[in-house]
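Engineer: Return atomic coordinates for the entry below.
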Amino acid sequence: MCESDIKEMLASVDVAIDGPRPWDIQVHNNKLYGRVLRFANLGLGEAYMEGWWDCQALDQFFCRVLRGGLEKRFRFTLPVLFEILSYMFRNLQSPERAHMVAVHHYDFGNDVFEAMLDSSMQYSCGFWQGVNTLEEAQQQKLEMICRKLHLQPGMRVLDLGCGWGGLGNYMARHYGVSVTGVTVSKAQVQYAREHSQGLDARWLLQDYRSLTGKYDRIVSVGMFEHVGHKNYAVYMDTVRKLLAQDGLFLLHTIGANEPHHSVDPWIEKYIFRNGILPSISLLGKCEEGRFVMEDWHNFGADYDKTLVCWADNFIRGQKEGKFECSEVQSRMFLYYLLSCAGAFRARDLQLWQIVLSPKGVVGGYIRP
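Structural biologist: Predicted coordinates:
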């Protein structure tokens, strides 16, 4: 494969080099082609961070590339093979390594995330049905989760991977439940504690595998992507142990259309260390024998809108001086947000909310 092959592949999905349309790419360094041929997605992303190429609409570019299946032509480059071997032979999400994603990404700076996210600091997909703003979409998502869990005052709720505490605070404030949230991020737990005064909520800095107690409801939003295939059974056993016999568990996670043996090398290196996405078959296998499947809801197309809003907010926040970051870091964030938006738009990625119960809801579960 050579430079002309790359140009031909891009042309097959209607992307031109140095073309005039928003999804066309502008190449500033001709070494780009060799770097992509050698390092695939890792080389493409690092070259963008270093200013070797630009694109007015990265989301549109990636939607075309992924919809056309071009990424499959680079499945066996050295970085990809290295990731496959790492995930096959090592537990990259062991308790000793669980904090790595927090240090690398979630602790990047609360000021960045405050500028980028909505007022409740929701770093997961909003629910856009019938609403027009990020704030509305995230509030609607929070309410939907509470209704799916059939919350009642006085219930004990565990939030696994609680982020900055927005969901827990919403549940405590509007539904009168007692919330325990757990995260491996120091920045997140500090923020949650500072913003939950007067609410029945406590925030723990620890790994989920060390939790004890019993809870009427358990919820996990945007954390399962960090659990890892080798830990799925332990994760589900832990939830089952902590959940009351008549309880409900809601799992909110990004999902892949087929089982993956590695993660995108660029995402692994620069954004989410040691993460990997579940597939339907992998989720089904770890749930079987432990839970009854009550509901499976896919609204992955809504993540496209959410990510584009985050990218717009990031650009606006940086211009307004709400946070400071280098040019390389700025390009890194925008590449991450808009490439992911393109992936969801292409329906290459999904967003699932799954409701599980230990023995099945008597009379049947009703989705609100």
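
Engineer: all contacts plus neighbour counts: C-alpha atoms, from now on.
Structural biologist: Noted.

Engineer: just checking, Lys251 touches Asn298?
Structural biologist: Careful, residue 251 is Leu; it's not Lys. No. Look at Leu251 against Asn298 with C-alpha atoms under 8 Å: they stay out of range, at 11.8 Å.

Engineer: quick one: buried residues of the helix or strand Gly255 falls within?
Structural biologist: Using DSSP states H and E, Gly255 maps to strand 243-256. By neighbour count with 16 or more other C-alpha atoms under 10 Å, strand 243-256 contains the buried residues Leu243, Ala244, Gly247, Leu248, Phe249, Leu250, Leu251, His252, Thr253, Ile254, Gly255, Ala256.

Engineer: how about this one, so we can line them up?
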Amino acid sequence: MVIRLLSAAGININGDMPWDIHVHDEHFYPAVLKYGSLALGESYMAGWWDSPEVDETIHHMLKARLDEQIKASWALKRDILLSRLFNFQHPEQAFKNGRRHYDLGNDLFSLMLDKRMTYTCAFWEHADTLDAAQEEKLDLTCRKLHLQPGMRVLDIGCGWGSFAKYAAENYGVHVTGITISEEQARLAAERCQGLSVDIRVMDYRSMTEKFDAIASLGMFEHVGYRNYHAYMKMARTCLRDNGLFLLHTIGGNRSFTMADPWLGKYIFPNTTIPSIAQIGKAIEDYFVMEHWQNFSVYYDKTLMAWYRQFNDHWDQLKDRYDNTFRRMWNYYLQSCAGSFRARCSQLWQVVLSPYGVPGGYNIPEKQVATAEKILHS
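Structural biologist: Got it, this is the predicted structure:
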């Protein structure tokens, strides 16, 4: 059955193509049939199978819709039911969820990411390197928010401060960044030292201050579908009537209440990828949708850049992380890249306003030497 399913996706066992699977342990077959994507990832971590290009293997599987041909196990059906009954992203649990991933170690992320440590999709339209592509994304975000010197900006899920630092340096704004990770907050404060940036460890639900603009870059995936309405209500409460809110999030083609089982178990606990319908339902009481952009093809390229940098720096990481972690992390990066390549996953930037921008919304052209102009003025 497994051989037949894989063959339908153009994947051969022990074949010569880069996406073919080489099986080292026969337990691979019954495990995948019984537990689907969870077993696929776990068996890779255990070394039961390999592929020269795991990203292409996953790409082929998803393009052939193999995930739809293997029935969900009882355990998965149970987890789906529980995700609909309980809020696994309530404030106390949210801190635990975030820390399991983002507190793995600043050394890991500093070696894998760009020089600004931007852990969200880059914008490669006019860039050839990861550093340049991330700066393009940060600048595009600032322009979409119509940032002007002196504005107060809220950065929800600020990470290691890449957006806060860029916006403060290049657009002369004051940024309040919030995160639930102590490790992120400590390094973000160090990297933003001397700038008009305030980094706080807090849950988004505790924020009540007013801001001229709000950015949420790669945070909404951790909110959970039961909290989408509360998240948008908080953003509206904290945004001035003439302000803009930019939501940058991974998106799915269909509405679900939980993430992929393997990804949820090993990488991002209790995450949920929102759909257009779920986002639309959440914003309808609070915002006007001004602009919606999909640049998901760039996440494939971003993930593969992270994959290369992680492995290029493995010698600096191997004393702290074992080989099972390396296989887990490689599977995470490559499988996600394959999902974006198959167009099963999307990346959206959505610009929202409280009452609609008078005369219509526009994205300002990129300015040259913005920081110099601010300093001169």
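
Engineer: Got a TM-score for the two of them?
Structural biologist: For this chain pair, the superposition-based TM-score is 0.97 by TM-score structural alignment, normalised by the length of structure 1; 364 aligned residues with a C-alpha RMSD of 1.1 Å.

Engineer: sorry, back to before: which of the buried residues of strand 243-256 of structure 1 lies closest to Gln140 of structure 1?
Structural biologist: His252 (14.5 Å; C-alpha to C-alpha).

Engineer: Can you give me every residue that contacts the closest one?
Structural biologist: Shown in contact with His252 of structure 1 (C-alpha atoms under 8 Å, 6 or more residues apart in numbering): Val219, Ser220, Val221, Gly222, Phe224, Leu351, Trp352, Gln353, Ile354.

Engineer: Need the max-distance pair from these.
Structural biologist: Across these (C-alpha to C-alpha), the longest gap, 15.2 Å, separates Val219 and Leu351.

Engineer: which residues of the stretch 201-350 of structure 2 fall in strands?
Structural biologist: 211-217, 239-252, 288-294, 345-353 (DSSP state E, counting those that start in this stretch).

Engineer: okay, and the third one goes to which residues in structure 1?
Structural biologist: Strand 288-294 of structure 2 corresponds to residues 292-298 in structure 1, going by TM-score structural alignment.

Engineer: what's the neighbour count on the aligned partner of Met116 of structure 1 in structure 2?
Structural biologist: Residue pairing (TM-score structural alignment): Met116 of structure 1 is matched to Met112 of structure 2. Neighbours of Met112 of structure 2 under the rule other C-alpha atoms under 10 Å: 22.

Engineer: so which strand or helix has Ala133 of structure 2?
Structural biologist: With DSSP H and E as criterion, Ala133 of structure 2 is part of helix 130-144.

Engineer: which residue sits closest to the spatially most central residue of structure 1 in space, ignoring its chain neighbours?
Structural biologist: Most central residue of structure 1, judged by C-alpha distance to the mean C-alpha position with C-alpha atoms, centre = their mean, is Gly222 at 5.3 Å. Nearest residue to Gly222 of structure 1, sequence neighbours excluded (C-alpha to C-alpha, 6 or more residues apart in numbering): Thr253, at 5.2 Å.

Engineer: Now which residue in structure 2 aligns to the one you found?
Structural biologist: With TM-score structural alignment as the criterion, Thr253 of structure 1 matches Thr249.

Engineer: so who does its match touch?
Structural biologist: Counting by C-alpha under 8 Å, 6+ apart, Thr249 of structure 2 makes contact with Leu217, Gly218, Met219, Phe220, Glu221, Leu347, Trp348, Gln349.

Engineer: can you rerun that using 10 Å?
Structural biologist: 120-121, 216-222, 273-274, 294, 346-350 (C-alpha atoms under 10 Å, 6 or more residues apart in numbering).

Engineer: And Arg65 of structure 2, by the same measure?
Structural biologist: With C-alpha under 10 Å, 6+ apart, Arg65 of structure 2 has these contacts: Leu5, Ala8, Ala9, His59, Ala342, Cys344.

Engineer: picking that back up, okay, whichever helix or strand comes after the helix holding Ala133 of structure 2 sits on what stretch of structure 1?
Structural biologist: Using DSSP H and E, the helix or strand that follows helix 130-144 of structure 2 in sequence is strand 152-156. Mapped onto structure 1 using TM-score structural alignment, strand 152-156 of structure 2 covers residues 156-160.

Engineer: how close does that stretch sit to structure 2?
Structural biologist: Comparison of stretch 156-160 of structure 1 with structure 2 after fitting gives an average deviation of 0.2 Å (mean C-alpha distance after the TM-score superposition for structure 1).

Engineer: For the host helix or strand of Lys34 of structure 2, give the aligned segment of structure 1 as residue numbers.
Structural biologist: Using DSSP H and E, Lys34 of structure 2 falls within helix 28-35. Alignment of helix 28-35 of structure 2 against structure 1: residues 32-39, by TM-score structural alignment.
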